[in-house]
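1. what would the 3D arrangement of this be:
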Amino acid sequence: MKDASPRTIYLKDYQAPDFAIDTTQLYFDLYEDYSEVTARLVISRSAENVVPQLVLDGQDLKLLSISINDCELAKDAYEIGEETLTLNFDKVIVEGFSQQNFILETKVRIEPQNNTSLEGLYKSRTMFCTQCEAEGFRKITYYLDRPDALSEFTTRIYADKSRYPVLLSNGNPVASGDLDGGRHWAEWHDPFKKPCYLFALVAGDLVAVDDEFKTQSGRDVLLRIFVEEKDRDKCDHAMRSLKNAMRWDEDVYGREYDLDIFMIVAVDDFNMGAMENKGLNIFNTSCVLANEKTTTDAGFQRVEGVVAHEYFHNWSGNRVTCRDWFQLSLKEGFTVFRDEEFSADMGSATVKRVEDVSLLRTNQFAEDASPMAHPVQPSSFIEISNFYTLTIYEKGAEVVRMIRTLLGPALFRKGSDLYFDRHDGCAVTIEDFIAAMADVSGRDFSHFMLWYQQAGTPKLKVTGDYNQTEKTYTLKVQQSCPATPESATKKPFLIPLDAALIGEQGRIAPSKVLEVSKEQETFVFHDVAERPVPSLLRGFSAPVNLDFAYSLDDLTRLMARDDDGFCRWDASQKMAIQVINNVIVSLANDPAPTVDKRYLDAFGEVLNQAITSLKNNDQTLDLAMIALMLQLPSEEYIAQQHSVVDVDSIHHARARVKRKLATTWYEEILAGYEYLNVPEIFAVDAASIARRTLKNTLLSYLVTSGREQAIDICALQLATATNMTDEIAALTALTHSASRYAVDQKGAALASFYSKWSDEALVVNQWFAVQATAPLPTTLNQVEELMKHPAFDANNPNKLRALVAGFCMRNPIAFHERKGKGYRFLADQIIQLNARNPQIAARLLTPLTRWRNYDEQRQGLMREQLKRISVTPKLSKDVFEVVTKSL
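-> Have a look, this model is predicted:
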């Protein structure tokens, strides 16, 4: 680590900058073994009083020259620190110099080709590109690298024309030309002031796929997606998604795009999914490239969601940006909410809601229960990169959703309009966003702000009582929240609890939002004619854990009669967890425990409902929802229901329940599969995706049965699949099967798949992930062998996410092997990555941070690896913060 004690930054210490950078002119000379960056900054003093210094951020820069008002500075007028450039104004001897307004020009040399951190300016294979959020711009030039320093940028790029025929930056193109020696240049101007984290540059040998969009005011906008020539045929879906997002943002939020051109560039080496740089979005290839042969349905949906997310940032993040990084959820939480609503409108709203809640409850709730728990608006951090978390994004989106629930759609839209209009061109805070909502509604949000200020997942313990004489049903609600690192005690949250009552034939009382604001509350429903089952947290109205003592019969009623799609699905999950937990208890004394018949029957009823729908060609039944209801909860989510995670028992109990379902309903599952496994024209629409989802869910059950017929069916689907969704589903089912009959086929299947797709990097990543997530005792050995494979590149984040994160984060039974081999493997990767790419190293640490959740033996083994990482020489701030908080 560079500092013995990394500095903690606190929200309470925020101070506005003493200086503003009014305009920024950048000149990039790009070469193969170095690049030079000249920055010409028009600076003005924003502080009332004269100050002695100006401190600029800079990292890994070699200063070549520095001047003020075109006069070179004497060496004693500035100091170069490890991560700063300080101007000492009392030693600046320049005629007519005034702090009120001056021009600072610096020229630095950097080495993008050696920048493995993938922050700042770096090379991805043969392409120059940038990633400046959160603090990457300081690796490009000396600057006020903070989000509240907004400037108007002009960028000129010089490069070899044969190697880099395409030169891009933010804004609109201004001019271009050729130079001697085979070089050329291009200049871009962004008329909208922005912080430097939104700066972007790309130089490469790329082709453009073009389209256009006419805004609601009649302006024509050129849309361009830049890719390598080999990927030209994978842009159509992203372009459709972009145009749909632009139209949706106009229709739903009244927000029109503001530049003449909108560009996306696909980059293979990228730490994140994508980046919303003004007018020039830089995307991980996995989030923009898609076609039916190489991309799964989940991949298509991800592209649609990420394209929309980054486009929506044009207003919620760019036109209105963050004052400081403690406000990160101001843009990310709000924009995730917007992209979720967009995707819901593009497909099945219920299915989208279930998918979003599944991610939140499985991963963000686990984050809330870990040493890395933090509020949506953190109060401090050491390394801001560690706070690009599910709490900031997904929980932040849920907080925005609760605001809309409390206000209703019309007032929420008025509030967002006021927020955008009031703060256009400004760097603002979460409090500013909330103030707009309060001003349009007249509502006091001071209590609600606890959702931003307190960490942890609240728990609602609810009991119900039916009074047959008075025809009333009473709900008693008690809320609590576990201790988290920032606070052992919590104030009660304001929780919108959407509730309804379900009778024998369906809903018997109107749905209403109950506002739970105290530790204990009582709510009474009147004129209730029969004993109901409460439908609680409808639509997942708040990010909380719900504790209600549902019986299996209660859950059966909700699955069959509830008109809230989320609650129907949630009832299926609760029923499955009850049954799996009963099997876990029984496994202690019985190697072959029974599975409750009521659950088997409920599963069969849902399955037969789908088969009847297929037979009758009924288009009204949501097959994607049926597929979700038939799927068992993940081992990771089941683990969260246990105070001490018994990895082995959870895995074996879940596997036993799935096998029992597969064997009990084998013929029906096979019939449903055969109805769905028919030739069809590939389409990426909700109905087609639903049919494939259900078909492959049924295929998974068939293979789980272990029957040779099922393995043969799976192998046939793999061999004849005409789209990647069906192909990867079959490969996964075959590879993950423990059946001896499958073992004889999977090696050849994996080899054949790789041979077929070896030229498609994103498909090879899926191949890595399928093997890394196989819940088998030999998987770690397989992963270690795959790390030597020619297609694996330890410097590529996508490869690391597929193979290393796939094994460590999505394969609990193999990763948590009792001797701790998985823990040592992960620690080895983190220690190696610490020097190359600290961001990815810190993110991979997540499984080890949750060591307290496991049995004593595993706790000791995980702590041992955390301590081993902690004594690594030159530990990065990213890894240091996570390790020290975890220990």
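
2. make it CA atoms for all contacts and neighbour counts henceforth
-> Noted.

3. what helix or strand is Ala290 on?
-> Under the assignment given by DSSP states H and E, Ala290 is not contained in any helix or strand.

4. now do the residue lying closest to it once chain neighbours are set aside: how many residues are near it, please.
-> Spatial nearest neighbour of Ala290, chain neighbours left out: Lys234 (4.7 Å); criterion: Cα to Cα, 6 or more residues apart in numbering. Here the count is done by other Cα atoms under 10 Å, and Lys234 has 19 residues near it.

5. try Leu54
-> Leu54 has 17 neighbouring residues, counting by other Cα under 10 Å.

6. that one belongs to a strand, doesn't it?
-> Yes - Leu54: assigned to a strand according to DSSP: H, G, I helix; E, B strand; the rest coil.

7. please generate a structure for the following sequence too, so the two can be compared:
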Amino acid sequence: MADSRTSTITPPETKYLKDYRAPDFQIEQVTLVFDLREGVTHVRATSQVRREGAADAVLRLDGHDMTLMSVAVDGVRLTADQYQLEDHHLTLPHVPDQFELTIENEFDPAQNTALEGLYVSKGMYCTQCEAEGFRRITYFLDQPDVMATYRVRIEADKTAYPVLLSNGNNIEQGDLADGRHYVVWDDPFPKPSYLFALVAGDLAVLEDHFTTRSGAPVTLRIFVAPEDLDKCPHAMDSLKKAMVWDEQVYGLEYDLDIFNIVAVSHFNMGAMENKSLNIFNTKCVLAKPETATDGDFAAVEAVVAHEYFHNWTGNRVTCRDWFQLSLKEGLTVFRDQEFSADMGSRAVKRIEDVRILRQHQFAEDSGPMAHPIRPDSYMEINNFYTVTVYEKGAEVIRMIHTLLGPEKYRQGIDLYFDRHDGQAVTCDDFVAAMEDASGVDLRQFRLWYSQAGTPEVTVSQSYDAAAESLTLTFRQMTPDTPGQTDKKPLHIPMAVGLIGPDGADIPLQLDGENAPDDVATTRLLSLTGSEQSFTFVGVKEPVVPSLLRGFSAPVKLKSDLTAADRLFLLAHDSDSFNRWEAGQEIAAGLIMELVDDIAAGRPLHLDDGFSSAMGKVIGDLDLDRAFKAEVLSLPSEATLGQYRSPVDVDAIHQARKFVRHALAATHETALQSIYNACQTTGFYAFTPQAVADRRLKNVCLSYLMTQETPAVFTQSMAQFSNADNMTDEIAALSCMVNSAFSETRDAVESFYAKWRDDDLVLDKWFSVQAAVSKPETQDLMRRLIQHPDFDWNMPNRVRSVVGPFCGQNLTCFHDKSGRGYAFLGDVIEKLDPINPQIASRLVQPLGRWKYYDADRQKLMKATLERILALPNLSENTYEIVSKSLK
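-> Below is the predicted model:
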């Protein structure tokens, strides 16, 4: 299907939050009839329309890539001179104040490679309407503050499409002539058009049941391709866990008789929360031990929960406009993070979330696409489904939870639903409910919604032995970002503790306060000024501050802690996150010192203190294995690249590789011992302990493989060949492909032969190869996109190749020759006409060109300019590239 495209001469229109105005018309009820036939789909949409604006306002409907057949008002068909048809709009200049509008149109979903609106995936009809996909189905007021009830009739061939699904309840079905049949669905809850969904296909179903705490029965169904039915039980279990959790933690019950999930192989996103009919990327719903890793199992659990939680935080209360996207996404990500923390290890979950935030969101905050969690403007809304809106948005909700406390936070959530159930509202409405329920003043805190960039907080300490006091002085600043300068101080919650020489936390009392009734050892400080000091009294001897416990705010923290202080925190901090953080800071500092040594031509040497500290972690038999695996995992190259500019890609890679090799050489016996101790026996189990065992075992294997000895390669090959689960199989393969052993090629080929018929596992095969940090990977990338199993129309397949190469394999992507940049330019040129959403997301690594040396800057900028000059470049990619070049 053709796409909304623009030339590079005339930029697409920019939409601004300040220009928002309520729609002049509302649509109260919609009746849709779909006639699905080979080569063409006919849609009849009948809407009950009511004027709410000025008497002379015209009705302007959105529409893309369809053939208009007829328009009727109150049953009277309009002539061509009674409406105006443009590329993207249908305008009716003269309509009554209340009327029935009937529109008929046609299009071919099979030609829709953009995967927005109604399209075909492996012979199955499915939809993706968020953010603006419904306008590709029929002409409509396609914006989230237009909420209507929907009744949908679907007609199709019964043999080819025995399953016909839409939102709500199935109220009627029957047979038609010529082997066709129909089903009618009715959704009693008003919803915006972006939550509309339709699926038609030959699907198998896993069915289960759930009874809400008030006694209402709910039928649960997961629809998949028949060959995938055995991969659904984990998703079903995850759904039921999420339903119980939402009742227990938020008091929220499901509100319909049925909840359906459908797994789709061609999908731009992870999943979509359409009311009662969630549509999922297969990657986020299918899992069994032989084909899915522990990470896949965890992702399925989290995404299933996320989309279910949207039933209230997104569906029952939705966003007024797309600038408010974080209203539903930030809140729901926070909810799914807390759910996952309760299902597994809270400490490890927090570490995982912060790692993602730092590696991806902090980078976004410092790049050309930096924006607040509530953006001020956009050209293409699909470009703002970002880590800032989602992950930083979740951190903002977490800070509200921290400032209010669990009880008042829950009161605020309850008030939010009481006030706004069934409405389309704003981020300000959410914060107002929190303020009103708790009595906490959040006026300054609101700046987190409108101010872009990552705040930088500097902390210094001063101990007064005579006064037995410790003063912590905080300074905050937020760097300039595109379109925003002269940032104001934010309200930053800073959780701190003080650790005495014996390694124990001491009770905290601020100067001027009465002695607290309890002996709290973590204190929440509110930073509201550019510079602010807090003095703790009763500090009888020097202590080590534990700052930003639990990562209580999404900031970059700098302090005057010494290397010895951080080693002390690594050994003793009671806050698991800060204990891990101390190790990461030590490792990052050490690696960056080695980067300097490489630049100066000095020989490399592993710091004895760091090696000893890591040895203690390795040898600590009482330390939780999941946490131990996190401590042993060094900061990624992408994270290290944020420490200074220009980024020395090659030196960072060499220094980090040296540290891993040196640690492995020093502690080889202990690492091997842990590897042996973590071997699991019996059937696979997705339990916290079993996951921790596999994680730690494979971290140890990755260290041991840095030695490249025949013995450890044989060990890796044995794990690869004998594994009964994908976690161990792909981990071993990942270790081997980075080695110099020729037998690795046999392993790569045997993996392909074994899994070539499983799309999701084959994606892993592509990804493992794209992440190999060797010069020959440059040529391999060209071969991978020419491989018979590579498909430009499958977002998962494209991401599996381009994502690891450009986002993880930094030495290859940033090769001085510029071949990596040229490769990405070629990919975007090919992909943009097919799927602009995916193209605009994959092009973004080029946007950080200013952070590299002059030669790389020139090559990256030239690639961006080449892309910008492409004829008919999509609005999606145009926005990213044009902003990157500023």
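
8. can you give me the TM-score here?
-> Here the TM-score for the pair of chains, by TM-score structural alignment, normalised by the length of the second structure, is 0.97; 865 aligned residues with a Cα RMSD of 0.9 Å.

9. who are the contact partners of the residue nearest to Ala290 of the first structure?
-> By Cα atoms under 8 Å, 6 or more residues apart in numbering, the contact list for Lys234 of the first structure reads 288-291.

10. and it, how far from Leu780 of the first structure?
-> Applying Cα to Cα, to the nearest Å, the value for Lys234 of the first structure to Leu780 of the first structure is 33 Å.

11. likewise Ile282 of the first structure?
-> From Ile282 of the first structure to Leu780 of the first structure the distance is 34 Å (Cα to Cα).

12. what lines up with the residue nearest to Ala290 of the first structure in the second structure?
-> Using TM-score structural alignment, the partner of Lys234 of the first structure in the second structure is Lys231.

13. now do the buried residues in stretch 541-553 of the second structure.
-> Judged by neighbour count using 16 or more other Cα atoms under 10 Å, the buried positions of stretch 541-553 of the second structure are 542-553.

14. which residues touch it?
-> For stretch 541-553 of the second structure, the surrounding residues in contact (Cα under 8 Å, 6+ apart) are 350, 354, 395-396, 398-399, 402, 463, 465, 468, 492-501, 565, 569, 573, 575-578.

15. now, which of those residues lie within strands?
-> Counted as lying in strands by DSSP state E, out of the contacts of stretch 541-553 of the second structure, are 463, 492-499.

16. could you work out the most separated pair of these?
-> For those, the maximum inter-member distance is 23.6 Å, found between Tyr463 and Ile492 (Cα to Cα).

17. so for these two, which residue has more residues nearby?
-> Applying other Cα under 10 Å to Tyr463 of the second structure and Ile492 shows that Ile492 carries more neighbours, namely 24 against 18.

18. aligned against the first structure, show me the partner of the more buried one.
-> Ile492 of the second structure maps onto Ile495 in the first structure, with residues paired by TM-score structural alignment.

19. now its match, nearest residue through space, not along the chain?
-> Leaving aside its chain neighbours, Ile495 of the first structure sits nearest to Val516 (4.9 Å; criterion: Cα to Cα, 6+ apart).

20. do the same with Ala835 of the first structure
-> Using Cα to Cα, 6+ apart and skipping residues adjacent in sequence, the residue nearest Ala835 of the first structure is Ser876, 7.3 Å away.

21. surely the one you found meets Ser5?
-> No - assessed by Cα atoms under 8 Å, Ser876 of the first structure is found out of contact with Ser5, at 11.3 Å.

22. of these two, which one has the most company?
-> Ranked by neighbour count (other Cα under 10 Å), Ser876 of the first structure and Ser5 place Ser876 first, with 23 against 9.
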